[in-house]
Structure formats: C-alpha cells, structure tokens
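> Here is the input, now give the coordinates:
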Amino acid sequence: MKKFINHHSGTVVLVLITLLASCRAPEVALKQADKNVPASFKDQTLPDSISVAEINWRTYFEDPGLIGLIDTALQNNQELNIVLQELVVSQNEVLERSGEYLPSVNLGAGIGAEKPGRFTRDGTVEHSLEIEEGREFPEPLGDFQFGAMASWEVDIWRKLRNAKDAAQLRYLAANEGRNFLVSNLIAEIAESYYELMALDNLLQIINNNAGIQEEALRKVIIQKENAKANQLVVNRFEAQLLNTRNLQYAIRQQIVETENRINFLVGRYPTTIQRNAAGFMDLQIDSMQAGIPARMLQNRPDIRQAEYQLQAANMDVLVARADFYPSLDIAAGVGFQAFNPSFLLKPESILFNLAGELTAPLINKKGIRARYNMASATQVQTVYQYEQTVLNAYTDVLNQLTKLENYANSLVTKQQEVDILSESVNIANSLFRYAKADYVEVLLTQEEVLDAKMELVETKLQQLQAKVGIYRALGGGWR
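The predicted structure is shown next:
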C-alpha cells in the first residue's frame, strides 16, 4: 500500500512539473503611446486659460432658433439613438464578462424510466437483487432526481477579470464615441443654420440688385427711344438682368436643400426653419480662448475614446497571454436521486460530487500563439491610432484658429471693397447718363458690386463657421 501511495504521489508531481514546464509564455512588451503635445497653440505664450470648449453650448450659441433645433436633435436624431442602443449592448457585455469569473450554480430536476433486457448484465443484476427482503426491483426501474450543480473556472491569472476590464473600457470608449457624435451633431446643425441665414442674405442681395438692373434697363430703353442708345446697349443690360434673375433659382434650391438637411439632422420631416436672417451680418464673434493643448486631451471625446480603446487593447494582450498558463476548473453537485418518489427525500438518496481539473496546453500551441500575436499587433495598431487622433485634433484646432483670424481680417477688407464698388456704381450711372462713360463700364461695375456683396456674405459665413469649428475642435458641445 505504501509503494502504491508513493507511486501515485510521484505521478501527480510528474504531471504538475509537466504542466508548469509547458506554460512558458512570451514576455509582455506593450508599446507605449507618445502623449507629448506642444505647450501651446500657434505662438501663444499665455498661461492656461478656460477653453471655449468648457462653455455650455446653450451659452455659446445664443440664437433661440438654433438652440431649439439642437434640443430637438438631441432627442430625435436617429443616428444618435442608434448609438445609445449600442451603449446598452456594450453595458450588457460588461455584465456578461463579470459573470464569467464567478461560480455558476444551476438547479435541475429529472424523471425517467429504464428496463434493461433480462439477459443483459444490468437485467441480470436487477433480477438477482432485492430492494428490501422479499421486495424485488420494479420493472421498469424509475429514476427521479433533483439537485444543484456548480461550476467555477478559478481565475488564477486574472484572465477573466482582465477580459471584464477590457469590456468595461470599451463601454467607456463607446460612451465617449457618443459624446463625440453629439459634439459633431451640434456643430453640423449650427453650421447649416448659419449657411441658411447666409443664403437668405444672398437671395436678398440678388433681389435688390435685380431691382437696380431693372431700373437701369428702363432708363436705357428710354435713351434708345430718344436716339441716345442703340439696341446693343439694351440687349446687354437685359441679358445682365436675366443672368441675375437666374441666380435666384440656384439660391432658392440651396435654401430648400439646406432646410431639408437641418430637418434630417433634427430627425423630422421637412418643414420651414424659423430664423432671423436680417441680423446675420451683425452677428458678433467674441474673443476665443483655446487653452493649452494638454487640456484639449481632456476635452475632446475622440481622444478620450482612443485612450480607452488603447487601455482595452492592453488588457486584451494580457488575456491572450494567460492562455499559455494552466486553467483550473472546479465542479460540484449535490442532490437526491431514487427510483421511487417515496424514497427521494431519504438520507440514503443523497448524492454529491466534487471534482477539480487542471489543464494546460502542451503540444501544438500555434492557435494560442496566433491569438497572442494578433492581440499584440492590435495593441500596436491602437497606439498609432491614438497618436493619429491626437495629431489630427491638434491640427484641427490650429486650422480653425487660423481660419477665424484670417476671415475676420478678410471681412474688414471685403466690406471696404463693397463700399467702394457701391459708390462706383452711382458714379458710373451718372457718367453714363451724361455720355461720359461707356455702358460696358456700367455693366462691369454692377457685376463687380454684386460679386463683392455675395463674397462679403460668404466671408461672414466662413467666420461664423470658424466659430463653430473651433468650439467643436476643442471638444465643446457634448457636456
């Protein structure tokens, strides 16, 4: 008996040594992301200031009509609601992962009957035995049972907990993705709203200019009747008027499409967008504080999303590495089983079992190594994606700051150009009336002032969209 025990113990030790020897896992070498960013945007040497991104969008956009559109969009936008359901899915994935490293207990019950053949081993045994003295086994033999069964994979290497943490991080990343969508949605609605107001102003300019050209054509026709002009002059003035009227149709179509785009973002069928286009050119741009780039890393949801995804990828590498190590599974059960329900709750009907299983990969670990290599490659890829997101965000802010500055300067010079050309139209008309200027000069001056006024409105639109762009680029709007 002693020899048997020694032999048995030696076998167990040999098995354990073999398992441990087979568990050589590769060293973890996670690639670290470069989180260094420039100390400031552009040539700023000021200390950190509160970024405009930290201002609530209701305060940043003061137009009641625009605020109402954004409020409705945050409730009805279909894409945003789709993302919210994806968040619910991610949240339940975390819950699922959380249950994997806890013991699982199931309750079960069963009933059955069996009658083996008389001339089989089981049939012979039943025929020769008695339940009690003078009482044979019933035919068929019933089987009634109920009890509890438990199983548990012991999370020795934190494999299951790391998987749960990875799922949790991906849920947080998905939530930041939702915030990024909100930020972009608010910015897109604001940009389209300002575009709609600009189109209204363009249409008004074209209508006013058409009225001026109609008056000029009327005067030219009178001059022709008095032999002071010819048909060529009349045709040129009339062609210019028709060209101006034709611009109205293109602008009206753009207005319809812009309204429909806003209604789509708001999540409703096309309807008229209420706006006050008359005050478009008087909208003021307050001084912008961009803050420091380090604060941008805290504010922009897409950067935060990329950071959570990077942390989740790090966890995935640890999960894949744990597959090289042994896994310990414990199973247990307790219950009652009897061939007759009247015996089911007797102490003699109690049964139980307890078992543990330690397994480790030994031969042909290519699948495990492949999963580990894929997780490592994905982790490196996620690092580059994070760095790319930060670089793109920094560049985006710089572009918007420069755009805001340049279009503010452009607006001043363009206004001066419009004032000069408007004065030139009056001068050209007076000179033409007294035959001191050619009609071509009048036509060209009218075309130039129309183009300049339209460019002035477009410059104002670019300035307002830069205001929206810097707010979005710095991570504003989602709070």
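> going forward, measure contacts and count neighbours with C-alpha atoms only.
Fine.
> Nearest to the middle of this protein, which residue? Look it up for me.
The residue lying closest to the centre of the chain (CA atoms, centre = their mean) is residue 177, at 3.2 Å.
> Let me see the contact set for that one.
Shown in contact with residue 177 (CA atoms under 8 Å, 6 or more residues apart in numbering): 301-302, 305.
> ok, and it, which helix or strand is that part of?
helix 159-225 (DSSP states H and E).
> any idea how far the residue nearest to residue 438 when sequence neighbours are not counted is from residue 228?
With CA to CA, 6 or more residues apart in numbering as the criterion, residue 438 has its nearest non-adjacent residue at 6.2 Å, and that residue is residue 432. Distance, residue 432 to residue 228, using CA to CA, to the nearest Å: 11 Å.
> Just want to know which of those two has more residues nearby.
For residue 432 versus residue 228, neighbours defined as other CA atoms under 10 Å are more numerous around residue 432 (17 against 12).
> Counting by contacts, list what the helix or strand hosting that one packs against.
If you go by DSSP H and E, residue 432 is part of helix 366-433. Contacts defined by 3 or more CA pairs under 8 Å, 6 or more residues apart in numbering; DSSP states H and E place helix 366-433 against helix 301-322, helix 439-473.
> what's next to the helix or strand in which residue 127 is found, contact-wise?
Secondary structure from DSSP H and E places residue 127 in helix 121-128. Contacting residues not belonging to helix 121-128 are listed as 115-118, 136-137 [CA under 8 Å, 6+ apart].
> are any of these buried, and which?
residue 137 (16 or more other CA atoms under 10 Å).
> Using TSV, please lay out the contacts of helix 121-128 together with secondary structure and distance to residue 371.
As requested, the contacts of helix 121-128 are exported to TSV (DSSP: H, G, I helix; E, B strand; the rest coil; distance: CA to CA, whole Å):
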residue	secondary structure	distance to residue 371
115	coil	50
116	coil	49
117	coil	52
118	coil	55
136	strand	59
137	coil	56
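> For the contacts of helix 121-128, work out which two are farthest apart.
117 and 136 (15.9 Å; CA to CA).
> State the distance from the residue nearest to residue 438 to residue 225.
When residue 432 is compared with residue 225 (using CA to CA), they lie 16 Å apart.
> before we go on, could you also do this sequence so I can check it against the first one:
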Amino acid sequence: MRGVRLSLALLGVAWLGGCSFIPHYRTPAAPVAADWPKGEAYAGRTRDGTVSGVQGWRDFFLDPALQRLLQIALENNRDLRTAALNLEAYRAQYRIQRSELFPTLDVQATGNRQRIPDSLSTTGKSRISSQYSVTLGTTSWELDFFGRLRSLNEQTLEQYFASEEARRSTQISLVASVANAYLAWQADQALLQLTRDTLQTYEESYRLTERSFNVGVASALDLSQARTAVEDARAKLAQFTRQVAQDRNALTLLLGASLPADLQGSHGLADDLLARVPAGLPSRLLQRRPDVLQAEHQLKAANASIGAARAAFFPNISLTADAGTLSKELSGLFTGGSGTWLYQPQINLPIFTAGRLRASLNYAEIQKDIGVAQYERAIQVAFQEVSDGLAAHHTYRQQLSAQRDLVKANELYYELAERRYRTGVDSYLTLLDAQRQLFSARQKLISDRLDQLISEVDLFKALGGGWAENNEDAVPPS
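Predicted coordinates:
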C-alpha cells in the first residue's frame, strides 16, 4: 500500500503546489469620454451622479396590457428559449472540463482461464491456468503541476458567464422588440381610426359638394377634387387596415403564442405608457450592459487560454494506479495474501513539435488581442446608443410639442376654410388643401409620438434594461 500512499501524496502536491501561467487580467480602459455628449440636443441630460429608479421592465412599461404581453413572450419566445438552452449547454461543458481536475476512479473485475497444450507447456504436459482480479484505481490522471487544466477550466467558466450575459442580452432585446411591436400596433390602430374619421368627413364633404354641383353652385372641378380626397382616404384606409393585421402577426411571432382574446390595449399612444427617464444618468451604467459584460467574459476566457498554451511547453505528468486482489482461484480473491497494487507514473516532455506549441501560444495571444478590440468596440457602441437615446429623449419632446401646435393651427385653418367656402368667399381648392394638411398633420403627430416612444424603449435597452445602479439583472429571468 506504500504506492497508494505515495499517489495520495502526489495528489496533495499537485493540488496545493500547482502553478498557473494565466496572465494577470486587467480590464481595458474604456475608449470613450467620461461623460455623455453636451449640447443643445442634450439639454438637462449631461449631469453625472447617482440615480435610482427603474430596475426592470415592470417598472418601465406601465401599460397593463403591454406588461401582460411581455410576460407571455418571456415564457414562450423561442429565441429566448434557445438562449437559455445554450446557457445550459455551456454549463454542462464547464462541468465536463472541471471533472478533468479530479481522478476518475474505476472498479474493474476480470477473470481469465486458458488451456495450454503440452507442446507449449514448460512441464511438457497440458495444463489450465486461471487468474481472477478485482481492482480499484485511476488511469492516466494528469497531475496539473503547471496549471494547464486549471487554465482550461477558467476559460470554460468564463465562456459560461459570457453565455449567461448573452441570455440576458437576448431577453432585454426581446422585451424591447415586443414593446416596439405593441407600440407600432397601437399607432397603426390610431392611424386607422383617424383615417376612418377623415374618410367620413371627406364623404360628407363630397355629398355636400355634389349637392351644390347639382344646383349649379359648385363646379365640376370642385366635385372632382372632392372625389379625389375620398378615394385617397380609402386607399389610406386599406393601407392601415393591412398594417394593423401585420402588426398583430409580428407581435404573435415575438410572443411565441397567440394574443389573448380579452386583451385590452391602451387608447392610442397615451402619455402614461412608459416611465420617465431621469436626468443625470451616470456614464458608468454602460458597464452593466450584458453585451459589454459578455465581451469582457470572452476576453477573460481568451486570457485564460494563454495560460493553457504556456503550460503545454512544460512536462505532462500523468498517473496510473490501482489496488485490489488477485488470485488463481475465484474463491481465493478475498483470502489473506491476495492483495495487489500498481503504481505507474508517466512524464511526457515535448522536445520537438515543429513549432506547434509556439503557434498555439501565438494564436491564444492574438485571440486575446481580438477580445480586447471586441470589448472596446462594445463599449463604444454602447456609448453611441445611449448618447443617441439621450439626444432623442430631449428633441422628440420639443418636436411633439411643435407638432401638436401645428395640428391646432391646421384645425383652425380647416374651420376657416370650410366656413369661407360655404359662404362662397374661397374656392374648394382652399378647403381641400386645409383638409389634406390637417389629415397629414394628425398622421405626423401619431408617427412622431410612435418614434418618440420607440426611442425611449431603445434608450431603456441601451442602458441595459434599466438605470438603477444597484440592479444586477435588469430583466429578471422568466
């Protein structure tokens, strides 16, 4: 049993005294400005500081119907399900890699009986030889003196962490996509209703113009222009009817399930659909975006692979050892004196590999450099997306205010034009122009409101699914 004790001693040395060639990791400096851009587009949005507020989609999306759809999507969306399964696959790979740090113990029982003819027997007589054994041991267990296995284990662990951030990124993107699809559905329904109301107005105007034409007050040109407006509105009605149906189809695909039959959406694009984004968002919020964290974990994995490539230059030490019982008779396996053991260490030192090990190390170092570039790129993209969102947040509110004023001005223009036409002061062309401008202004107001809401959702996504600094996972797992 002395060999077994020696094996256990080597195990302790390998476990406690092993070294690592993984380079010391340092997070690369962020290649962006320390604060958000400043200027007229960012009025009141550039102050840095500590903020609290939205920690996830339930705090940000205030519409109960939208919250219900988001919950359905998180439970049924197939892309999110795929991301979750990929996470489980990486977890299994990590457990496989981690198992190589420990010896694999096997129990083996064998039996052998052989007849040896007299021509081959040392005694000149035929005989039957028997041998039975039961052993417990390990085969070719690598003693990780130079940290190769620990480096690979660290690499796989970081890849698992990266897959978790990829799942979070997919989840946040799904939430934003469902929200944007829902808002587009609501906007198209509002445009459809506006078109129905406008068509009704145009048809009424056409009937009045036709009546005036029949009595010789309106001209054929006035009647033709009124008919043109009606047909244009009918074409718009068909267009928005189609878009509403397609919006439902797109939303159904994102949900991964049918829309609830009793779903009661908001009336139009109300002002209380989303939570307000506060001023003074700190730029360090970028560090919690899942795509940035994913890039950093991938960088750490590449850094760990360098340790494995360096350790490959050093001897590979493996151990085969077992202990058990051996006997010529099956009944004598567990009698006194039948014990047996085997101790077989092996050292493999690379001498000539035609540059393979050096090339492997160079490849690992290049992969780390690529990881640094990808991490810095992720930071830059995140900074650009948040900066765009902050600019849109302020300017869209100004644009919407101006568009509402334009709608009011066009309503007044339409009222005056209709009054003047009915009294014979102005031509029908002026009334038609007023009708079209009012219809166009109201359409643009709905489109601008949709764009403004989508920009808010995109900012929510760009901030990693929220802006509470103490929030580690902005979108809770489904």
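> Mind checking what secondary structure the nearest residue to residue 356 of the first structure once chain neighbours are set aside has?
Leaving out its chain neighbours, the residue that sits closest to residue 356 of the first structure by CA to CA, 6+ apart is residue 330, at 4.4 Å. Put simply, residue 330 of the first structure is strand when judged by DSSP: H, G, I helix; E, B strand; the rest coil.
> ok now do the residue mapped onto residue 330 of the first structure from the second structure, which residues does it touch?
The alignment partner of residue 330 of the first structure in the second structure, by TM-score structural alignment, is residue 319. Shown in contact with residue 319 of the second structure (CA under 8 Å, 6+ apart): 138-143, 343-346.
> now do residue 473 of the first structure
Contacts of residue 473 of the first structure (CA under 8 Å, 6+ apart): 300, 393, 396-397, 400.
> what does residue 28 of the second structure give?
372, 376.
> In the second structure, what residue corresponds to residue 379 of the first structure?
Checking TM-score structural alignment: residue 379 of the first structure goes with residue 368.
> Run a quick neighbour tally on the aligned residue in the first structure for residue 135 of the second structure.
Taking TM-score structural alignment, residue 135 of the second structure has residue 147 as its aligned residue in the first structure. Neighbourhood size, residue 147 of the first structure [other CA under 10 Å]: 17.
> how far away is the nearest residue to residue 147 of the first structure once chain neighbours are set aside from residue 349 of the first structure?
In space, and not counting its chain neighbours, residue 147 of the first structure is closest to residue 335: 3.7 Å by CA to CA, 6+ apart. Remark: distance between residue 335 of the first structure and residue 349 of the first structure (CA to CA) = 8 Å.
> can you list contacts of stretch 354-371 of the first structure?
19, 22-23, 320, 323-333.
> One more: stretch 64-73 of the second structure?
58, 61, 174-175, 178-179, 182, 254-257, 259, 263-266, 478.
> ok, the residue sitting furthest away from the middle of the second structure to residue 118 of the second structure distance?
Distance from the C-alpha centroid of the second structure, by CA atoms, centre = their mean, peaks at residue 124 (78.1 Å). Residue 124 of the second structure sits 5 Å away from residue 118 of the second structure, going by CA to CA.
> Give the closest residue to residue 98 of the first structure in space, chain neighbours not counted.
residue 164 (5.7 Å).
> Quick one: residues contacting the one you found.
Contacts of residue 164 of the first structure by CA under 8 Å, 6+ apart are 94, 97-98.
> repeat that for 10 Å
93-101, 158, 170, 312, 315, 319 (CA atoms under 10 Å, 6 or more residues apart in numbering).
> now swap in residue 16 of the first structure and tell me
Taking CA under 10 Å, 6+ apart, one finds 10, 22, 326, 358-360 in contact with residue 16 of the first structure.
> can those go into CSV with extra columns for distance to residue 36 of the first structure, neighbour count and secondary structure?
Listed next are those as CSV, based on distance: CA to CA, whole Å; neighbours: other CA atoms under 10 Å; DSSP: H, G, I helix; E, B strand; the rest coil:
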residue, distance to residue 36 of the first structure, neighbour count, secondary structure
10, 57, 12, helix
22, 41, 17, coil
326, 40, 20, coil
358, 46, 12, strand
359, 45, 13, strand
360, 42, 18, coil
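> count of neighbours near the equivalent of residue 190 of the second structure over in the first structure?
Here residue 190 of the second structure is matched to residue 201 in the first structure, going by TM-score structural alignment. The number of residues packed near residue 201 of the first structure is 21, by other CA under 10 Å.
> how close does residue 201 of the first structure sit to residue 208 of the first structure?
In terms of CA to CA, residue 201 of the first structure sits 10 Å off from residue 208 of the first structure.
> ok, back up a step: the contacts of residue 177 of the first structure into a markdown table, with extra columns for distance to residue 50 of the first structure and neighbour count?
Below are those laid out as a markdown table (distance: CA to CA, whole Å; neighbours: other CA atoms under 10 Å):
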| residue | distance to residue 50 of the first structure | neighbour count |
| --- | --- | --- |
| 301 | 17 | 25 |
| 302 | 20 | 23 |
| 305 | 22 | 24 |
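> Using TSV, lay out the residues you listed together with distance to residue 82 of the first structure.
As requested, the contacts of residue 177 of the first structure are exported to TSV (distance: CA to CA, whole Å):
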residue	distance to residue 82 of the first structure
301	18
302	18
305	18
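> gap between residue 75 of the second structure and residue 257 of the second structure?
For residue 75 of the second structure, the distance to residue 257 of the second structure equals 9 Å [CA to CA].
> returning to what we had before: output the contacts of residue 319 of the second structure in a markdown table, with distance to residue 86 of the second structure and secondary structure appended to each entry.
Conversion of those to a markdown table gives the following (distance: CA to CA, whole Å; DSSP: H, G, I helix; E, B strand; the rest coil):
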| residue | distance to residue 86 of the second structure | secondary structure |
| --- | --- | --- |
| 138 | 32 | strand |
| 139 | 32 | strand |
| 140 | 31 | strand |
| 141 | 30 | strand |
| 142 | 29 | strand |
| 143 | 31 | strand |
| 343 | 41 | strand |
| 344 | 40 | strand |
| 345 | 39 | strand |
| 346 | 38 | strand |
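> Much appreciated, bye for now.
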